[in-house]
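K.L.:
here's my sequence, what's the structure:
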Amino acid sequence: MPQNGRVPPIKVLRVITRLNIGGPAIHAILLTSALDDGVRFTSTLVAGTTAPHEGDMLDLARARSVEPIVLPALGREINPLDDLVALARMVQLVRRLTPDVVHTHMAKAGTVGRVAARICGVPLVVHTYHGHVFHSYFGAAKTRVFLTIERALGLLTDRIIVVGDGQRDEIAGYGVAPPGKLESIRLGLELAPLLHAEAARGRLRQELGIDASTPLVGIVARLVPIKAHEAFFDAALRIREALPRVEFLVVGDGERRQALETLVQRRGLSPAVR
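P.N.:
This is a model prediction of the structure:
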């Protein structure tokens, strides 16, 4: 209701499973910061905890004046007790903050956040798919379970946002939601830091002591199964046959770090990989 002739800001509660290093966390932080002018919108960000092997994006959040509310029980792995605790805490939080919109990101937050929002009667429930686990992640039985859950959650959701038209077609094809409920919105990128990137050319080579004439090939990705670093190292072996002096940079961290270091040694790539 208007107060003193003014329409109160729309209150957005954004929920993400964890603020691990990656695109979804950056997106959630930037959205929370941008939709928080106190006039049209106020935004609150809720996040679970990162795993011990993961870095986080808390520095970016603080730089954007975003102070997330952390729910320790909200985590990536399935744990029935923790998941029930997370749901109970989320219901308490939603009832206290009385948001107009609950917008969830990533699978676990999408489950806990959407169920809590419906329990509390939130007017608008939105979920963003930054990717999905409907193929290439798990075996057939586990994938069917996740699909069943996501289809049920789709019924609880007013609008589902996907980050590209191809993903929209996939989500619709899996029966998660009808096409009319899906909205394709491509992620915005902050290009300002890249406008003067040319000035930094050669700096990394200098820091690593790599000669300017040495061919350099890199991969920037989390060290997790879906990123398929094996394909990068397969290509590295073939490239070295043609360019013996080439060097390779692997930028990232994650649960597969030790396994990939072992793989590099086993394939004889250690002298060429950093």
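K.L.:
contacts and neighbour counts: CA atoms only from here.
P.N.:
Will do.
K.L.:
residue 42: which element?
P.N.:
strand 41-47 (DSSP states H and E).
K.L.:
distance from that strand to the middle of the chain?
P.N.:
Computed by Cα atoms, centre = their mean, to the nearest Å, the chain-centroid distance of strand 41-47 equals 16 Å.
K.L.:
next one: stretch 184-195
P.N.:
The mean C-alpha position of stretch 184-195 is separated from the chain mean by 15 Å, Cα atoms, centre = their mean.
K.L.:
buried sites along it?
P.N.:
Using 16 or more other Cα atoms under 10 Å as the burial criterion, the residues of stretch 184-195 that qualify are residue 184.
K.L.:
can you list the residues that contact that stretch?
P.N.:
Applying Cα atoms under 8 Å, 6 or more residues apart in numbering, the external contacts of stretch 184-195 come out as 27, 161-165, 168.
K.L.:
quick one on the thing from earlier: which helices and strands does the strand holding residue 42 pack with?
P.N.:
On a contact count with 3 or more Cα pairs under 8 Å, 6 or more residues apart in numbering; DSSP states H and E, strand 41-47 meets strand 10-16, helix 23-34, strand 69-70.
K.L.:
closest to residue 215 out of these?
P.N.:
With Cα to Cα as the criterion, residue 215 lies closest to helix 23-34 of the helices and strands packed on strand 41-47, at 28.3 Å.
K.L.:
angle of the closest one against strand 41-47?
P.N.:
Put simply, helix 23-34 runs at 150 degrees to strand 41-47, going by axes from the mean of the first three to the mean of the last three Cα atoms, to 10 degrees.
K.L.:
to compare against the first, here's the next sequence to fold:
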Amino acid sequence: MNRIKVKKIKFPAKVLMVLHSSGLTGPNKATVSLLKAMDKDKYKVDVACPRDGDLSKVLREAGIFRVPLEFGRNRDILTAIDLIRILKRNNYHVLHGHMGRVGPMICASGKMAGVPAIILTEHMNDSSHTWMREDKLRLRIHHLFHMLSNSILDRVIAVSECARISYIARQGMREDKVVTIYNSTRIMEDHRVLDDSARTSLREELRFGENTLVVGTVGRLIKEKGHEDVVMAGRRVLHKYPEARFLVVGDGPQRAYLEALARKEGLADKCIFLGFRRDMDDVMRAIDILVQPTHRECPESFGLVLIEAMARRKAVIASDIEPFREIIKDGENGLLFSEKDVTALADKLTILLEDRAIVRLLAERAFCVVKERFNPESAARKTEELYSDILRSKGYDLTEYA
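P.N.:
Below you'll find the model as predicted:
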């Protein structure tokens, strides 16, 4: 099908962002931060997403126009038909989707609708999700569809350099077609005004004292996230610092096991499992130190939770894996420990529990790094430049705002 014939664009140009998950997942939260920072005079971004769910609510509150689009394993063809209809009806200049199972379908829909620029964002460091590792046939089919979609794509955005390198290696895509634009998060400049009441409220709910040092870990409770390492390291440091407390925030298949482990190690009243929380801003304010103990087996490409904590002036400790090394310089703006090494993690925790001045210093440096490198405005400008470069390469006249 022919591409749109009109070569002169009247700004703002029209972008359709496709998000297939209805929840506030890490990728969706990063995307919302990006959308809020986009220059609406240059690009008007609509979001196609499921009608119901936390994501739709947040987009509505942010004043971002939503186009209902339903997804499901048994309705890919229907979703593609709906998406093609939406694209043709509104004459979008850019289609921006996200990798995963529906990525190839988004690409094919954009091609059939004649959208000038088609982009996907890669959020994973390894396409082999848990379900695919156990099903080699589905893994091969998944890779085949993605390789076919590469011929349609104008660019792939990787959310970290390690994700970029991984994608090029496993998909064989040209290096110049895969660019890195880091995820971003809202910067909490007004932390002194916002933190006190929320911090006090949640600590009172949990019966923590105002001066209690609280160590938190956030994420889906699966083995690859390494939460067991935090529980075992907590057992070691709490013998020396019994006044400290640990918070495990999130839910998942390992929750019952981890709670039983904490009870077995005598931490039942010192390691609190909060489950899934929607008030993550309040949770972040209540903690002092964030630990992210992810293992290499987890196909994580970026430490979004890390930069969320850093943006709220929290000291961070993370496993020494590639995605986290792009954010943290050990001893400068955070601490890294050898992956799966409980003793090393306990040693890093001890450093911070012994000296609150180090906690404050690392927290302030962490904030400065996020403000400089992982702010939404920077990500938005780079994304807008990418849209413009692709459209110009297709012969579209963007001189009106250049």
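K.L.:
picking that back up, buried ones only from the contacts of stretch 184-195 of structure 1, please, as a ChimeraX command.
P.N.:
When burial is assessed using 16+ other Cα under 10 Å, the buried subset of the contacts of stretch 184-195 of structure 1 is captured in ChimeraX by this command:
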select :27,161,162,163,164,168
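K.L.:
in strands only, show me the contacts of stretch 184-195 of structure 1.
P.N.:
Using DSSP state E to define strands, the subset of the contacts of stretch 184-195 of structure 1 located there is 161-162.
K.L.:
distance to residue 127 of structure 1 for the contacts of stretch 184-195 of structure 1 - can I get that in CSV?
P.N.:
What follows is these, written out as CSV (distance: Cα to Cα, whole Å):
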residue, distance to residue 127 of structure 1
27, 13
161, 6
162, 9
163, 11
164, 14
165, 16
168, 13
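K.L.:
now do the buried residues in the strand holding residue 42 of structure 1.
P.N.:
By neighbour count with 16+ other Cα under 10 Å, strand 41-47 of structure 1 contains the buried residues 42-47.
K.L.:
next, the mean deviation of that strand compared to structure 2.
P.N.:
Compared with structure 2 after fitting, strand 41-47 of structure 1 deviates on average by 1.2 Å (mean Cα distance after the TM-score superposition for structure 1).
K.L.:
which part of structure 2 matches that strand?
P.N.:
Strand 41-47 of structure 1 lines up with residues 43-49 of structure 2 when matched by TM-score structural alignment.
K.L.:
list the contacts of the matching stretch.
P.N.:
Contacts of stretch 43-49 of structure 2 (Cα under 8 Å, 6+ apart): 11-22, 35, 56, 64-70, 384.
K.L.:
just the buried ones from these?
P.N.:
The neighbour-count test (16+ other Cα under 10 Å) marks 13-22, 35, 56, 64, 66-67, 69-70 as buried among the contacts of stretch 43-49 of structure 2.
K.L.:
alignment lookup: residue 94 of structure 2 to structure 1.
P.N.:
Checking TM-score structural alignment: residue 94 of structure 2 goes with residue 101.
K.L.:
again, but for residue 150 of structure 2
P.N.:
Taking TM-score structural alignment, residue 150 of structure 2 has residue 154 as its aligned residue in structure 1.
K.L.:
residues contacting its match?
P.N.:
160, 176-177.
K.L.:
tell me how far the closest residue to residue 350 of structure 2 other than its chain neighbours lies from residue 33 of structure 2.
P.N.:
In space, and not counting its chain neighbours, residue 350 of structure 2 is closest to residue 237: 6.5 Å by Cα to Cα, 6 or more residues apart in numbering. Counting by Cα to Cα, to the nearest Å, the separation of residue 237 of structure 2 from residue 33 of structure 2 is 36 Å.
K.L.:
strands of the stretch 51-200 of structure 1, start to end?
P.N.:
69-70, 101-105, 124-129, 159-162, 182-184 (DSSP state E, counting those that start in this stretch).
K.L.:
of those strands, flag the one that's most buried.
P.N.:
Stretch with highest mean neighbour count among the strands of the stretch 51-200 of structure 1: strand 101-105 (a mean of 25; mean count of other Cα atoms under 10 Å).
K.L.:
that strand to helix 23-34, inter-axis angle?
P.N.:
Using the same axes, to 10 degrees: strand 101-105 of structure 1 against helix 23-34 is 150 degrees.
K.L.:
who does strand 101-105 of structure 1 touch, helix- and strand-wise?
P.N.:
Strand 101-105 of structure 1 packs on strand 10-16, helix 107-119, strand 124-129, going by 3+ Cα pairs under 8 Å, 6+ apart.
K.L.:
can you redo those as CSV with distance to residue 234 of structure 1?
P.N.:
Shown next, in CSV, are those (distance: least, Cα to Cα, whole Å):
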stretch, distance to residue 234 of structure 1
strand 10-16, 34
helix 107-119, 31
strand 124-129, 30
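K.L.:
among these, which is nearest residue 252 of structure 1?
P.N.:
strand 10-16 (21.0 Å).
K.L.:
that closest one aligns to what range in structure 2?
P.N.:
Taking TM-score structural alignment, strand 10-16 of structure 1 hits residues 13-19 over in structure 2.
K.L.:
residues in contact with that stretch?
P.N.:
Contacts with stretch 13-19 of structure 2, where a contact means Cα under 8 Å, 6+ apart, come from 28, 42-50, 87, 91-98, 106.
K.L.:
in JSON lines, list the contacts of residue 154 of structure 1 along with distance to residue 139 of structure 1.
P.N.:
Output for these, formatted as JSON lines (distance: Cα to Cα, whole Å):
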{"residue": "160", "distance to residue 139 of structure 1": "25"}
{"residue": "176", "distance to residue 139 of structure 1": "19"}
{"residue": "177", "distance to residue 139 of structure 1": "22"}
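K.L.:
could you see which of those residues carry over to structure 2?
P.N.:
By both residues aligned by TM-score structural alignment, their matches' Cα atoms under 8 Å, these still in contact after alignment to structure 2 are residue 177.
K.L.:
residue 222 of structure 1: which of the contacts of residue 154 of structure 1 is nearest?
P.N.:
Nearest to residue 222 of structure 1 out of the contacts of residue 154 of structure 1 is residue 160 (Cα to Cα; 25.6 Å).
K.L.:
what separation is there between that closest one and residue 10 of structure 1?
P.N.:
Taking Cα to Cα, one finds residue 160 of structure 1 at 19 Å from residue 10 of structure 1.
K.L.:
also residue 211 of structure 1?
P.N.:
Per Cα to Cα, residue 211 of structure 1 is found 55 Å from residue 10 of structure 1.
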